[in-house]
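>>> A predicted structure for the sequence below; I have some questions about it.
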Amino acid sequence: MLNEKHDLIHEFPEHKALIHTLKMENSHFARLFDEYHDVDHEVRRIETGAETTADEYLETRKKQRLLLKDQLFEMIQKELTA
């Protein structure tokens, strides 16, 4: 949806503390988190009209954001079950 927040804290508010811990203690999680944030920020700029691109590019970036979110959530879930 247009202008909807997709940062990880909004996506998984119940895991805010764990996300912070993983960012500090797990370099792979931190790298994926930063990449997710960058892609999300780019998608939001495109959706708000601050940048223009082809529709295909926007869809590709949204798919990348979803893939990263899935990977990050999987890491959160593994930590919760460890």
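Ah, there it is.

>>> CA only for contacts and neighbour counts going forward, please
OK.

>>> just the element for the most centrally placed residue in the chain, please.
Closest to where the C-alpha atoms of the chain average out (Cα atoms, centre = their mean) is Tyr36, at 3.6 Å. Taking DSSP states H and E as the criterion, Tyr36 maps to helix 27-47.

>>> same check on Gln77?
helix 55-81.

>>> what's the answer for Ala50, then?
Applying DSSP H and E, one finds Ala50 in no helix or strand.

>>> take the one below as the second:
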Amino acid sequence: MSNTPHNLSEEFPGQLDKIHALKVSNPSFAQLLIDYDEVNDEIHVAETNVQPTSHDHETELRRRRLAIKDRIAAALSN
């Protein structure tokens, strides 16, 4: 487990300009970014034990983050 946040700038290096352009032009993509940040923050809180959670719940949060990240990657590849 890592308690380092998975910021999009680290996950998609060199693509911040494209992320920003999609964010302002595509409301669905903008919502993906919001969803990613929310679940990423929940994971960070769980990892740092600020708000302890079950292993199963943390695993589910990680799956959700990965699914959102995959959707972001797909949008960036178009």
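That came through fine. Bear in mind the structure is a predicted one, so any value in this text is a computation, not a measurement.

>>> for Ile34 of structure 2, give its distance to Ser28 of structure 2.
Going from Ile34 of structure 2 to Ser28 of structure 2 by Cα to Cα, to the nearest Å gives 10 Å.

>>> my error: substitute Asp56 of structure 2 in the last question.
Distance, Asp56 of structure 2 to Ser28 of structure 2, using Cα to Cα: 29 Å.

>>> name the element Thr53 of structure 1 belongs to?
Judged by DSSP H and E, Thr53 of structure 1 forms part of no helix or strand.

>>> repeat that for Asn3 of structure 1.
Short version, using DSSP H and E: Asn3 of structure 1 is in no helix or strand.

>>> tally up the residues packed near it, please.
Asn3 of structure 1 is flanked by 11 other residues according to other Cα atoms under 10 Å.

>>> again, but for the one 3 residues further on
One way to gauge burial is a neighbour count; for His6 of structure 1, by other Cα under 10 Å, it gives 19.

>>> where does it land in three-state SS?
In three-state terms, and counting by DSSP: H, G, I helix; E, B strand; the rest coil, His6 of structure 1 is coil.

>>> which residue in structure 2 aligns with Glu51 of structure 1?
Alignment note (TM-score structural alignment): Glu51 of structure 1 maps to Gln51 of structure 2.

>>> so what's that match up against?
Contact analysis of Gln51 of structure 2 by Cα atoms under 8 Å, 6 or more residues apart in numbering lists Val45.
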